[in-house]
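Enquirer: Sequence isn't available, so here's the structure alone:
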C-alpha cells in the first residue's frame, strides 16, 4: 500500500460448489463442477498469473470451501474433467462442421473459437498436472493471493440447532484448509455471509418450535475458538437499512419472498474500514470487513451492472448437441429467440470500457472518503460469477488490475490490510445474511422447513451418539461414526435450501437432502447396534464401504467430533 495512494481495493472471491462429484452428472450433478472449473477456475488462474507477471500482484483474498477443495483434489475429478474437456472440444468441432455445411460462417467461426478455448483449458490443466488446489497454493506461497476458508460443507451456521454442529463445521474447515494448502487460514467466508450474535434462541421449526429458549454463542465466538481472525459481512448487518440483493437478478423466484422490514439505518458507520465484532456478554472477537454497496452492485447486478450488457455472452441460450453458447445478451427484455450472435471483438471493447468505469468508481469512492488513504473498498463476490455466469469476467478483472496503479489504488489482501491498519472500533452486528431481504428467508421458509426438521433431528441424534465412549472404542464404530458425521455435514449444506427456494434445481436439492438423511438414519442404526455389543452384518459392511467411497471427504473428521463435544455452553 503506497503512502501516496488514495486508498486500497480488497477483492474477495468466494469459491464454492456443493458436493456433486459422484452424485449424478447432468444437468445438476458433476457437470456443474466441470463447467465452472473450465469456465471460471482455470481462466482465473491465468488472470492472476498474468497480472503478477506484468508486475501488478492482484493480492486477492480467495476463500476455497473445504467441500470444493476436497472435490478438486480427488482423482475422480481429474479423470472426469479431462473427459469433459475432450468432449467439449469434440462438440465444438462438430458444431463447426455443422455450421459450415449450413453456410453459416459466423457461427462456424464462433465454434472454432470454442474449440480453441477448451483446447487451451485442457493444455493448461495438463501443465498443472491436474492439480488446481496445488496451483492455488503456489500463488498463495508467492504472495499473489491469500487463501481463507469457509464452513466445512457451507452449512448455514445461524440456523444450526447445536453449538457442537457449528464448532464441527469450523474445526473441520480449518483442518481441511491446512491439509490442502499447508497452513491454517487466518479468515473465513461465513456461508451466505450469515451471522447470528449471542442471544437466547429457540428452534424455528420442529417439535420444540417456540419452546424453551437456550442461550447461544455468537458466531464470532466460535471463530475465535478456531483461530479465525476475520470474516466478511454485508453492509446492512453493520449499519442497518435496506439490504442489497446478491442474487435477485439471477433468480426471479426470490422476488416473491416476504419478510420483516429492515432495521433502522446507522449513517455514522462507514463500510470503508474493518471493525472488531463482539456480542454483549460474549467471549471472543473477530474482525469484519464490510461489503461496499457501490462497487458490488455495479458488478453483481445482471440488470443494472456490467454482466447484463448487450454485448456480453448470453448464459442461458445454448446450442444442442453440445450445449455451447453462440449468442449475446442483446437486451435483458429480449427472449431467447431474439438473441443476436455473439461478437467477441465487441465484447472485448465493453470489457475495457467497464474496467475503466469500475476503476473510476473506486477512485471516486476512495477520494471522497473521510478515512483518507486508510480507506479500503471491500468487494466480495462469488468466484463463479467470473467466467461462469459472466463469461468475460476474468478478462474484466485483468483489465481492472492493469488500471489500478495509474489510479493510485493499491490492491490488498485482507491479512495485509489488518496488519497495517488493525481495527480500533468494536461493534455488534445485526443478525442476517447477504440473501434476499438480508435475513434468513431464503434458507428458512415454508418450502424448506421440512429440511430443517430433518437436520435438527439428525443433530440431536448424532451428538447423543458422539458422547458415548463406545463410539471411539473399536474400528467398526469409528468408521461408522466418521461416516455418520460426514452425512450430517453434507445434509447441513446451505446450497440445498437455496436451490429449493430459487427453483434453480429443486428436485435435485430435495433428493440430496433425502438421500443424506436416509444414509444418516441407516448408519445411526448400525452404530447403535455396535454400541449395544452387536456386530456389523455383511450387508451393512458393504453399505458402509459404498458410503465411504462416495462421500469421501474429511478423513480426520472423528477427532474433530470429539473436540466439538467439548464446546463450552454460552
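Expert: Thanks, I have it. Bear in mind that the values here come from a model prediction, so they are computed numbers and not experimental data.
Enquirer: drop to CA atoms for contacts and neighbour counts, all remaining ones
Expert: Fine.
Enquirer: The stretch 251-400 of the chain: strands as residue ranges?
Expert: Listed in chain order, the strands of the stretch 251-400 of the chain (DSSP state E, counting those that start in this stretch) span 275-277, 286-290, 376-382.
Enquirer: okay, now the one to match up with it:
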C-alpha cells in the first residue's frame, strides 16, 4: 500500500483586524503551536535521516501573512509576553501539582522564541527549502479559501485559483501542481442556479476544469463523493463515466473528465484521528484546550474525562501525555498496516487540518513525529507524497457535487443565517467583472484602486465568514469582517465610477488589506459573461418555478439534457424526514451539553421534543449535530435525560 499523509494549513486574513479573542492572536497561537513546531519536527527528523514524505497544503492567504513583516514583529511580541506569563506560572506553581506543566510550558515558550529567531521568522522560506530538498511537497489552494461551488461566475473562481497559484510561485519558487479544494467542496460541469439574487443562472465549467487550465494536476475529495454518488445525467456537457460504489473506491486515485486527478480522504484513518469521542484527541491524559489558568491564561489542566466540568479538571502531566501520544502513533501505524493487508495495491490518503496538531490537540505534533519514525520500518507500506502516487494508469470517474461539511453538501456555508452574506458576495463579484472591463487603463490612481477593489473582493469571498456564522463560534466578528470588506469594496467602486480616486484613502486601505500586492485584475476579463447586478437585500430566488422550467427547456433544446437536471417526471425521490418539522418545540437546550447551536440543528432535523430525542440512537444524534472533532459530547447522556424529561 502507498500512504499519503496530508496536512491542510489555513487561517483567514486576520492581520490588523483585531487581536483577541478573534484576530491576530489566533495566527500567533498557530505559529507557536503548529507551523513552527512542524518546521522543528522536520529539522530533527532530517538530521536523523528519517524520511518525512508529508504533503502540506498552505493556503495563499496564510502564506502571505506568515511572510508579512508586521506579523513577524507581532509574533515576537506575543511570544515574549507568553514567556513572561510562563515564568510567573513557573514561580507560582513551584511545589504544587501544576509544577510539571508550568515547567513544560516555560520550556515551550523559550523554545518557540529561540526557534523563530533561528529561522529569522521565515517560515515560508523554510518550507520552500524543505520542498527543494525533497523532504515534503507543498500544495496550494484558492487565494482566500473561497467556497468554490457557490461563487457566482467562472471569472470569480478563476481569479481565486490563479491568484492562489501565483502566490504559491512567489513564496515557494515553483509552479504548483497540487491544490486543496477549500472545504473539499467540488462542483462538476453543469447547470448552475444561484441560491440568492444577484447572479445569473447558466451552464458553468466544472471546478476541476478551471484547475486543470491553471496547471493543477491533482486535488483531494471526500470519500462520500466516490462511495455513494449518483450517476450524472447524460448529454454533450457531461461524462458517461459513473461514480464507483463501495469503500474500495476510496483506495484509488481517480481521473476526472477534465484530466484532473483526485485522491480520496480515507474514512477509517479520519475517524481515528479527528474524532474527540472515538479518536486520539479525546484521551483524558491529554491537555485540555478549553481550560485556561485564571491569571496567566496559559493551559495547565488535562481533559480528565468527557463528563468532567471545566472547573474540576485535573493537573496536566506532560510526560504522561507525551508517552500516550507515542502509544497512539504506534496504534495508528499498526492500523495502517492492517488496512495495507486488505488493500495491498491501494492508496490511503490520510488528510487532516494542520491546526489540529499542536493547537486543538496539543500532543498532535509528538504523535506526528512518532508516526514518521514508526512508518520508516513498516513493511508493506510505502509513505509517499501525493505527487508520487498520481502517476500511471488510473480509473476515470465523474463525481457529483459536494463537500466534507455536514450532510456532505453546502448547508454549513449556505443557510438562512448566511443568505445576506451571499447576496453581498454576488453583487460584488458582478461589479468586479464590470470594473475590470470598464476601468482597466494605464493611469496609476485607477490601477491602484482596481487592485484594492480586487483584494477586498477576495477577502470578502473567504469561506471562513459563513462558517463562523453558522457554527456560532465568532458570529459578530465574522459579520463585522465581511460587512467591512463589502463596504470598502463599495467605497472603491464608487471612486472608480465617479472618476475621483482618493489616493490617500486608497493608501490607507492598502495598508489595512494589503494582501496579494501583485493582484491581477485582468483575471476577471475574458472568463465568461458577468453576473447581472442585483439588490443585495433582495428576496431569495426571485425567479419563479415556471421561469426556471422555461430556461431549462430552452437549454435542453439547444444542448440536449442538462447535467444534473433529470427530465420532467424522472426526478429522483426526495428524502423523507423521520419526524415532521412542524409542531410544538420543547427547549432541548435544557439538557446539559445541548446549547443553542445543537438545539437548532436538532430542530432543523425535525427533532422537536424530548420524546423524539429519546427515541434516537446515539450515532443518529451525532450525524444530526455534527460536532467539531475537538468537542466532546455525550449524546448517550442526552438521550437518557431526554427520556426522563419526556416522562415528566
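Expert: Received, thanks. Just so you know, these numbers come straight off a predicted model, no measurement behind them.
Enquirer: one step back: can you lay out the strands of the stretch 251-400 of the first structure as TSV showing distance to residue 14 of the first structure and mean neighbour count?
Expert: TSV is the format used below for the strands of the stretch 251-400 of the first structure (distance: least, Cα to Cα, whole Å; neighbours: other Cα atoms under 10 Å):
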stretch	distance to residue 14 of the first structure	mean neighbour count
strand 275-277	20	23
strand 286-290	14	24
strand 376-382	5	23
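Enquirer: So for residue 139 of the first structure, which of the ones you listed sits nearest?
Expert: Among the strands of the stretch 251-400 of the first structure, strand 376-382 comes nearest to residue 139 of the first structure, with 19.2 Å by Cα to Cα.
Enquirer: how about that closest one, aligned to which bit of the second structure?
Expert: Using TM-score structural alignment, the residues of the second structure aligned to strand 376-382 of the first structure are 347-353.
Enquirer: what's the matching range in the second structure for stretch 393-402 of the first structure?
Expert: Under TM-score structural alignment, stretch 393-402 of the first structure corresponds to residues 364-373 of the second structure.
Enquirer: One more: stretch 220-238 of the first structure?
Expert: Counting by TM-score structural alignment, stretch 220-238 of the first structure corresponds to 208-226 in the second structure.
Enquirer: Identify each buried residue in the matching stretch, please.
Expert: 208-212, 216-226 (16 or more other Cα atoms under 10 Å).
Enquirer: and of those, the nearest to residue 557 of the second structure?
Expert: Of all these, residue 209 has the smallest distance to residue 557 of the second structure: 24.4 Å, by Cα to Cα.
Enquirer: Is the closest one within a helix or a strand, and which one?
Expert: Assigned by DSSP states H and E, residue 209 of the second structure belongs to helix 207-213.
Enquirer: what's the helix or strand containing residue 599 of the second structure packed up against?
Expert: If you go by DSSP H and E, residue 599 of the second structure is part of helix 596-604. Contacts defined by 3 or more Cα pairs under 8 Å, 6 or more residues apart in numbering; DSSP states H and E place helix 596-604 of the second structure against helix 618-625.
Enquirer: Compute the inter-axis angle for the helix it packs on and helix 596-604.
Expert: Taking axes from the mean of the first three to the mean of the last three Cα atoms, to 10 degrees, one finds helix 618-625 of the second structure and helix 596-604 inclined to each other by 100 degrees.
Enquirer: residues in contact with the residue nearest to the spatial centre of the first structure?
Expert: Centroid check for the first structure by Cα atoms, centre = their mean gives residue 16 as the closest residue, at 3.4 Å. For residue 16 of the first structure, the contact set (Cα atoms under 8 Å, 6 or more residues apart in numbering) comprises 64-65, 67-68, 382-384.
Enquirer: any chance of those residues in CSV, plus distance to residue 122 of the first structure?
Expert: Converted to CSV, the contacts of residue 16 of the first structure look like this (distance: Cα to Cα, whole Å):
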residue, distance to residue 122 of the first structure
64, 22
65, 24
67, 24
68, 20
382, 24
383, 20
384, 19
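Enquirer: and those residues, which are buried?
Expert: Neighbour counting over those (16+ other Cα under 10 Å) leaves 64-65, 67-68, 383-384 as the buried ones.
Enquirer: TSV for these, including distance to residue 416 of the first structure?
Expert: Below are those laid out as TSV (distance: Cα to Cα, whole Å):
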residue	distance to residue 416 of the first structure
64	19
65	21
67	26
68	25
383	21
384	25
